[in-house]
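S.K.: When you get a sec, could you give me coordinates for this:
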Amino acid sequence: MRMHETFIKPMHREGIKFVAIFAAVTLMLFLVSDLLGWIGVGLTVWCYYFFRDPERVTPARPGLVVSPADGIVSLIEPATPPAELGMPDVPLTRISVFMSVFNCHVNRAPVAGEVTAVAYRPGKFFNASLDKASADNERNGLCIRVADGRNLAVVQIAGLVARRIVCFVSPGEALQTGERFGLIRFGSRLDVYLPEGVVPLVSIGQTMVAGETVLAELNAPTSE
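M.R.: Model (predicted):
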């Protein structure tokens, strides 16, 4: 890897217009004050950094569930998947990954499989690290059916600052583990609902890397 590739990451196309807006405002700020202009430069660089889209190396072993987002594991608890996904109304292990405004916000598929449902639901904008964010905040959920017929849900949740959830996939499409499927702008959270009996391999407070960090293993002995 070249030295500049360590610090300069490619930007996702969703960020182009935002960086352009930040840059235009920065030019106007320079007309007012050099100090304000340089503050604008810093914010423009941050905006570019926010929309970075680095390549990731996904583990190759079949049956692994990887993190869909960069961030910190904020919750691991039993919870019922969102009703709009049409999954059975039974509690499953939910792993929540909280993304700050400094994390990469490109979301990646936690498993390989067929997208059987995509459901958006408007809502509020509580701090995404709070437990009630899963139930009350704006969200977009995917149900993914893996090769053995089990279902896994991954839910994008808007946060206190986030105001736009973007999803690139539709029902019927096939996803590969670690494949990009969406992003959330400016701070948010991802929830993963593991199939019944699957045991998480991570702990609260652990740092996640989207598409790389293993959350669980579908083929491991279940907790039942």
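S.K.: okay, CA-based contacts and neighbour counts for the rest of this
M.R.: Fine.
S.K.: For stretch 174-191, measure first residue to last.
M.R.: From its first residue to its last, stretch 174-191 covers 20 Å (CA to CA, to the nearest Å).
S.K.: oh sorry, the question was meant for stretch 181-199
M.R.: 24 Å.
S.K.: Centre of the chain to that stretch, how far?
M.R.: 6 Å (CA atoms, centre = their mean, to the nearest Å).
S.K.: Proceed likewise with the subsequent sequence, for comparison:
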Amino acid sequence: MKFHKEGYTSLALVILFCFIVNAIANYYDANTYIKWFFYLLSAFLILTILQFFRSPTRKITQEANTILCPADGKVVVIEETEENEYFKDRRLQVSIFMSPVNVHINRSPITGLVSFFKYHPGKFLVAWHPKSSSDNERTTIVVKQENGVEVLFRQIAGALARRIVWYVNEGDQVEQGAEFGFIKFGSRVDLFLPIGTQVDVKIGDKVVGGKTTLARL
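M.R.: Predicted coordinates:
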């Protein structure tokens, strides 16, 4: 288990905060109960950051005709819907909700060329809000396979997730299962697949990024 690079700043800030509050408690000779409260609070905060930014090593099995899950979490949406930003037609939407306890690395569901990328500033509605996919801060990424099939996936910020990080841009080549981004402190990832795609999961299923097969083209 490794610590993800996106967590370095958060960890440093938490350690600095813990050092200051414990130093103040000791300087003013606070009673034993207060000191232990700050000791336990410090341990809790540091452990929380360590678990949130954990980066488990995963062996990725690439298959050209499969859609790998882009994130750890729970399947919350499987439905046909209108995709109005890029495809401008009906697509099959599959959405993964990531809670604060999930691994928050985002992975490419397919291998191909990034044919479209756009970052949208926006609101920070809760991730399950009906308008979060259109009103929240988000990125839209489209990857095209060699056979011409395109898959759109979207990182969406939530009420707690206030920073979306991405590592790809239009024109980049991406590998199935490789990291394409990170969302801090919970949110969701939406995928838009061709109508008729065989979905291998159901609503409520817990899925693992880079390991669970969501669908088959």
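S.K.: Need the TM-score from the superposition.
M.R.: Taking TM-score structural alignment, normalised by the length of structure 2 as the basis, the two superposed chains have a TM-score of 0.91; 207 aligned residues with a CA RMSD of 1.2 Å.
S.K.: Quick one: the helices in structure 2, in order.
M.R.: 8-27, 32-52, 132-135 (DSSP state H).
S.K.: Out of those, which one sits most buried?
M.R.: helix 132-135 (a mean of 19; mean count of other CA atoms under 10 Å).
S.K.: mean per-residue distance, that one to structure 1?
M.R.: Averaged over the aligned pairs, helix 132-135 of structure 2 sits 1.2 Å from structure 1 after superposition, using mean CA distance after the TM-score superposition for structure 1.
S.K.: So what touches that helix?
M.R.: If you take CA atoms under 8 Å, 6 or more residues apart in numbering as the criterion, helix 132-135 of structure 2 is touched by 122, 123, 124, 125, 126, 156, 158, 190.
S.K.: Give me the distance between that helix and the centre of its chain.
M.R.: That offset, for helix 132-135 of structure 2, works out to 15 Å (CA atoms, centre = their mean).
S.K.: Next: stretch 130-143 of structure 1.
M.R.: On CA atoms, centre = their mean, the centre of stretch 130-143 of structure 1 falls 12 Å from that of its chain.
S.K.: what's the straight distance from one end of that stretch to the other?
M.R.: Terminal-residue distance, stretch 130-143 of structure 1 (CA to CA): 23 Å.
S.K.: what does stretch 183-199 of structure 2 give?
M.R.: End residues of stretch 183-199 of structure 2 are separated by 25 Å (CA to CA).
S.K.: next one: it to chain centre, how far?
M.R.: 11 Å.
S.K.: which of the contacts of helix 132-135 of structure 2 has the most neighbours?
M.R.: residue 156 (31 neighbours; other CA atoms under 10 Å).
S.K.: In space, what's closest to it - neighbours in sequence excluded?
M.R.: Spatial nearest neighbour of residue 156 of structure 2, excluding adjacent residues (CA to CA, 6 or more residues apart in numbering): residue 138 at 4.4 Å.
S.K.: what's that neighbour in contact with, if anything?
M.R.: Taking CA under 8 Å, 6+ apart, one finds 119, 120, 121, 122, 154, 155, 156, 157, 164 in contact with residue 138 of structure 2.
S.K.: Likewise for residue 184 of structure 1?
M.R.: 105, 106, 107, 156, 157, 158, 162, 163, 164, 165, 166.
S.K.: For it, which non-adjacent residue is closest in space?
M.R.: Nearest one to residue 184 of structure 1, counting by CA to CA, 6+ apart, is residue 165 at 4.6 Å.
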